[in-house]
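Q: using only what follows, build the 3D model:
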Amino acid sequence: MDSDEGKLFIGGLAWDTTEDKLTDYFNQYGDVTQTVIMRDKTTGRPRGFGFVVFSDPSVLDRVLNDKHTINGQGR
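A: Just a heads-up that it's a prediction; the model follows:
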């Protein structure tokens, strides 16, 4: 994740959310080039947040204006 352009912070994720689930969900807004769920360095357990990167940063406005439920967690 070298560039911040098109990158979106995703917080409040369910513990069992995977990168694939994030990609599948956010592909409805545009081409997702990368997803990452942050993990504890010691245990490897998810920390409840991550990032999604879109190839076209202009889709961020649409994403931010919608409410989202991902893997049972609503935001």
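Q: alpha carbons only for contacts and neighbour counts from here, please
A: Will do.
Q: just the strands in the protein please.
A: According to DSSP state E, the chain carries its strands in the segments 7-11, 32-39, 46-54, 69-70, 73-74.
Q: tell me the most buried of those strands?
A: For those, average neighbour numbers computed from mean count of other C-alpha atoms under 10 Å are highest in strand 46-54, which has a mean of 19.
Q: to check against the first, give me the structure of this:
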Amino acid sequence: MLKLKALAPLKQPYSLYFFSIYEPLPPDDFRMFCGDLGNEVTDETLVRAFNKYPSFLKAKVVRDRRTNKTKGYGFVSFKDPVDFTRAMREMNGES
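A: Model (predicted):
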């Protein structure tokens, strides 16, 4: 199971480095920051960890544009705030 040390909801109106720079967040897009990711974590790793939630939309590990190495963080997006909250709690080890 993927262990994440930092999970946090993002504030409106902008999410940096998630699919495009300064992409405005739609009102029904609930994104969380996933931090302290190891070098082995890929977009697909995050997808596998979060796609069990019905409203999961997308996941992205942020990488250095020059080296393509991970920067150690990423973002996961949900359509439903209930799934978002449930994922936050479960990934942080809460029931």
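Q: let me see the TM-score of these two.
A: Put the two chains on top of each other and the TM-score (TM-score structural alignment, normalised by the length of structure 1) is 0.74; 69 aligned residues with a C-alpha RMSD of 2.1 Å.
Q: ok so, going back, mind putting the strands of structure 1 into CSV with distance to Leu60 of structure 1?
A: Formatted as CSV, these follow (distance: least, C-alpha to C-alpha, whole Å):
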stretch, distance to Leu60 of structure 1
strand 7-11, 7
strand 32-39, 11
strand 46-54, 8
strand 69-70, 17
strand 73-74, 18
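Q: find me the equivalent region of the longest helix along structure 1 in structure 2.
A: For structure 1, the helix with the greatest residue count under DSSP state H is helix 19-26. Under TM-score structural alignment, the match for helix 19-26 of structure 1 in structure 2 covers residues 43-50.
Q: check stretch 47-58 of structure 1 too.
A: Using TM-score structural alignment, stretch 47-58 of structure 1 pairs with 71-82 in structure 2.
Q: how far does that stretch sit from its chain's centre?
A: 3 Å (C-alpha atoms, centre = their mean, to the nearest Å).
Q: residues in contact with it?
A: With C-alpha atoms under 8 Å, 6 or more residues apart in numbering as the test, stretch 71-82 of structure 2 has contacts from 18, 28-39, 46, 50, 55-64, 84.
Q: do that again at 7 Å, thanks
A: Stretch 71-82 of structure 2 has contacts (C-alpha atoms under 7 Å, 6 or more residues apart in numbering) with 18, 28-39, 55-64, 84.
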